[in-house]
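1. Structure for the following, please:
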Amino acid sequence: MKRIAVVGASLAGVRAAQELRAQGYDGGIVLIGEEQHLPYDRPPLSKAFLAGTASPASLELLDAGDLASLALDFRLGVRATALEPGNRRVLLSDGGSVHADGVVIATGGRARTLPGFEAAHTLRTLDDALALRSALVPGVRVAIVGAGFIGAEVASTCRSLGLDVTVLEALAAPLAPVLGAELAAVCARLHADHGTDLRCGVSVAGMDAAGVRLADGELVPADVVVTGVGMTPVTDWLAGSGLTVGNGVHTDAGLVTELPQVVAVGDVAHYHSAGVGRRHEHWTNASEQAPVAVANLLAGQTSRTYTPSGYVWSDQYAGTLQLAGHPRPDDTLSFVDGDPSSTSFVAVWQRDGSTVGVFALNNAKLFNRLRRPLRLPAAV
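-> The predicted structure follows:
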């Protein structure tokens, strides 16, 4: 391969470019990114950067030495609009195109929006964070729709700025489908302990200048509204490419699409193992997938398969939450250190006598020890 196009200039795309060089590829690498910014790290956007304690420069994923050693051909501020495998071309929104013998799809996703909330803030990009940060002036009331990781982290940051915060969640408890009722209650307690008004089991109808209107007609007063209701994988540009899409780009267990010269990594990759598809939207996953996808791209076939660690972390208020593995609702949860009322504890999920998941609040040392031998299912 003389040239490889990496479509997507966030973490997954950068890691793929780094892996290409690490695995001996010395051809051209074109890194295509829709944003004007050089690649940057997203997790601080809802935390230190939003709070104003981190600068844009501190988020950059590549330093001067990286830029020199990787020798990337950047195409920033343009979108990929089509993939033409037969012509080995990626078409771009500026009317240009990139000829490539191989393609890494790392387009990630766009923040999902809700009907009636078109004027609300979302938090997916650096520009989103800049816009939200400028709106968080002293005295504003903030309403956040969604109590997932992004919603909780934004709420935490807003409270650290001394702002009144209301979080509106449709579920009975935050992150209940992922953590189960007992641990979801811990997340709810973090909000309550730090003065956030968490309202679960509510439906929203829309927003206006006065705030958020609930489905039952109640008005939640707010000057700033943020929606954190997930993301949608960016796959529209692949129409007509011959690739299978649907909740991401479908790949085999080695992150290879139907075309061996095209692989997918990161939030957009919907990989299949044992006949079951899975897609992850977490930082660790984007890093872990790159070595496997690149090895298979360079080999021209699936020679390696991907096994996820399932590792996720979230900083909320005074707590650092860590999760590893892929627990199911029917797994047995037990506490191996502390209890759910503690400010520090570790819990594990077990299935058929084996540990399949670990969760910790403010106990990284024990968490890391327990996650190492974790048995991960091939698919869930």
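
2. Please make it C-alpha for all contacts and neighbour counts, starting now.
-> OK.

3. buried residues in the biggest helix by length in the chain?
-> Criterion DSSP state H: the longest helix present in the chain is helix 283-299. Within helix 283-299, the residues scored as buried using 16 or more other CA atoms under 10 Å are 283-298.

4. Looking at those residues, which is nearest residue 193?
-> Within the buried residues of helix 283-299, the smallest distance to residue 193 is 27.6 Å, found for residue 283 (CA to CA).

5. this one as well, want them side by side:
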Amino acid sequence: MVIVGAGHTGAQAAIALRAEGFEGHVVLTGDEEAPPYNRPPLSKSFLKSTSDAVSVAVRPEGFWAEQDITLQLGRRSVAIDRTARKIALDDGSELDFDRLVLAMGSRPRTIPTAPGIATLRTTKDALRVRSVLRPGARVILVGAGYIGLEVAAAACEAGAEVTVVEAAPDILRRTLSGATARYLQTAHERAGARFLLGSAPRTIRPTGVEMGSGENVEGDVVVLGIGVQPNVELAENAGLAVLDGVVVDEHLRTSDPNIFAIGDCARFPCAVTGRPVRLESVQNGTDQARHVARTLAGEATAPYRSVPYFWTEQHGHKVMIAGVSAPDDDVQVRGNLEDDSFSVFRHDAEGRLTAVESVNAPHDHVAARRTLGGRT
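-> Alright, predicted model coming up:
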């Protein structure tokens, strides 16, 4: 068994295989030198701490050998020979496989005309950003998605002067209702962050941006958070079906029955929405890793039907989302925004509940996951 991608999702697949009693050879390969680690803390607690990279490790160093899981780190997979069932690595070596799991994740979108701009994906990225988070530092975030806003919150808490630049007229436009997004923006503004919305930067430099209006915003660091793109090139070059992610069926199999894909790189049929989606969340990666492990160990025959959920914490406000909504879904707010505890219920055109956004309301979140799960 070979797992390509030694991030959180790939590591969870290897761990789950052993937990399910799989006794065959397990190889976990990835292009980073570091053993598998958790990425979500990099934009949250890790930025606000003095911890080293070991603190975000998925498991202690000796765990992998104890579980007889072979780590092939610092090696990039460059080609899949589906007929011979071999994977070529960039050092010239090859790995044989009976079954292959692709957990290649995603990478930050960059701007070709703006080299050297900080992004946040690896521990090295996080250490670079953390090194400038100090009182009086001028931090510019380009992109008002979850990563950018979590970095903005950490920077404000460190005493930095924070400016968030976003081309769209609202923050988190693709993923949250207007009510929840405005609530979070207000929380950031109360903490001192400045927002420049509805205007794309004309030029971006490592220490500043020039807005379309002509305004220059100078900083000590610029962090780019304009989304990610799935790592699908390996699958595409191998002739697997790809469409904004590696296309898989309800069992997470690709167009080759011997190859599975999970996590950020996989586009799968979502039981909640009834349509194919690609999700970027730890929960999704973990649930899919466990499902694939049960399938490969011969324990699972049912399709993958987990309810997606996600959370973010910014300035002490915890937002938890169950389900997947569309931008035009109906919005119903229950609770009072002024009480700092409310939920937003999203329904599609047919009146079906698609998602619930809960702000400092964990009971609503649990109930929403139970309700959505009862339909899948």
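
6. Can you calculate the TM-score here?
-> Here the TM-score for the pair of chains, by TM-score structural alignment, normalised by the length of structure 2, is 0.92; 373 aligned residues with a CA RMSD of 2.3 Å.

7. thinking again about what came up before, and which of the buried residues of helix 283-299 of structure 1 is nearest to residue 261 of structure 1?
-> Taking CA to CA as the measure, residue 261 of structure 1 sits nearest to residue 297 out of the buried residues of helix 283-299 of structure 1, at 5.9 Å.

8. What about the spatially closest residue to the closest one that is not a sequence neighbour, how many residues nearby?
-> Nearest residue to residue 297 of structure 1, sequence neighbours excluded (CA to CA, 6 or more residues apart in numbering): residue 261, at 5.9 Å. Applying other CA atoms under 10 Å, we find 22 residues neighbouring residue 261 of structure 1.

9. Hmm, residue 101 and residue 261 of structure 1 touching each other?
-> Yes. At 7.0 Å, residue 261 of structure 1 counts as touching residue 101 under the criterion of CA atoms under 8 Å.

10. Check which helix or strand the counterpart of residue 247 of structure 2 in structure 1 maps to.
-> Matched by TM-score structural alignment, residue 247 of structure 2 corresponds to residue 250 in structure 1. Assigned by DSSP states H and E, residue 250 of structure 1 belongs to strand 249-251.

11. what do you get for residue 95 of structure 2?
-> strand 94-96.

12. so how far is that strand off the chain centroid?
-> Relative to its parent chain, strand 94-96 of structure 2 has a centroid offset of 29 Å by CA atoms, centre = their mean, to the nearest Å.

13. Likewise for stretch 17-29 of structure 1?
-> Put simply, stretch 17-29 of structure 1 sits 25 Å off its chain's centre (CA atoms, centre = their mean).

14. Give me the contacts around that stretch.
-> By CA atoms under 8 Å, 6 or more residues apart in numbering, the residues outside stretch 17-29 of structure 1 that reach it are 1-6, 31, 70-73, 290-291, 294-295.

15. residue boundaries of the strands in the stretch 151-300 of structure 2?
-> Assigned by DSSP state E, counting those that start in this stretch, the strands in the stretch 151-300 of structure 2 fall at 161-166, 194-197, 201-205, 208-211, 216-218, 221-224, 228-230, 246-247, 259-261, 266-269, 276-277.

16. Reformat these as JSON lines; add mean neighbour count and distance to residue 354 of structure 2.
-> JSON lines is the format used below for these (neighbours: other CA atoms under 10 Å; distance: least, CA to CA, whole Å):
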{"stretch": "strand 161-166", "mean neighbour count": "24", "distance to residue 354 of structure 2": "27"}
{"stretch": "strand 194-197", "mean neighbour count": "18", "distance to residue 354 of structure 2": "28"}
{"stretch": "strand 201-205", "mean neighbour count": "17", "distance to residue 354 of structure 2": "34"}
{"stretch": "strand 208-211", "mean neighbour count": "20", "distance to residue 354 of structure 2": "37"}
{"stretch": "strand 216-218", "mean neighbour count": "16", "distance to residue 354 of structure 2": "39"}
{"stretch": "strand 221-224", "mean neighbour count": "24", "distance to residue 354 of structure 2": "30"}
{"stretch": "strand 228-230", "mean neighbour count": "18", "distance to residue 354 of structure 2": "24"}
{"stretch": "strand 246-247", "mean neighbour count": "28", "distance to residue 354 of structure 2": "22"}
{"stretch": "strand 259-261", "mean neighbour count": "26", "distance to residue 354 of structure 2": "25"}
{"stretch": "strand 266-269", "mean neighbour count": "26", "distance to residue 354 of structure 2": "15"}
{"stretch": "strand 276-277", "mean neighbour count": "16", "distance to residue 354 of structure 2": "13"}
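
17. Take those strands and lay them out in TSV including distance to residue 182 of structure 2.
-> Shown next, in TSV, are the strands of the stretch 151-300 of structure 2 (distance: least, CA to CA, whole Å):
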stretch	distance to residue 182 of structure 2
strand 161-166	14
strand 194-197	12
strand 201-205	22
strand 208-211	23
strand 216-218	23
strand 221-224	22
strand 228-230	23
strand 246-247	34
strand 259-261	36
strand 266-269	30
strand 276-277	26
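
18. what span of structure 1 lines up against stretch 89-100 of structure 2?
-> Aligned using TM-score structural alignment, stretch 89-100 of structure 2 spans residues 92-103 in structure 1.

19. Report the buried residues of that stretch.
-> Of the residues in stretch 92-103 of structure 1, 92, 98-103 count as buried by neighbour count, 16+ other CA under 10 Å.

20. try stretch 165-184 of structure 1
-> By neighbour count with 16+ other CA under 10 Å, stretch 165-184 of structure 1 contains the buried residues 165-169, 171, 173-176, 179-181, 183-184.

21. same question, stretch 136-154 of structure 1
-> Here stretch 136-154 of structure 1 shows 136, 140-154 as buried, counting by 16+ other CA under 10 Å.

22. and which of these is nearest to residue 84 of structure 1?
-> Distance to residue 84 of structure 1, by CA to CA, is smallest for residue 150 among the buried residues of stretch 136-154 of structure 1, at 35.4 Å.

23. number of nearby residues for residue 61 of structure 2?
-> Residues contacting residue 61 of structure 2 under the criterion other CA under 10 Å number 12.

24. which of the buried residues of stretch 165-184 of structure 1 sit farthest apart?
-> Greatest spatial distance in the buried residues of stretch 165-184 of structure 1: 165 and 180, 24.7 Å, computed using CA to CA.

25. give the contact list for residue 144 of structure 1.
-> The contact partners of residue 144 of structure 1, taken as CA under 8 Å, 6+ apart, are 151, 155, 165-168, 225-228.

26. which element is the aligned residue in structure 2 for it on?
-> Aligned by TM-score structural alignment, residue 144 of structure 1 pairs with residue 141 of structure 2. If you go by DSSP H and E, residue 141 of structure 2 is part of strand 138-142.
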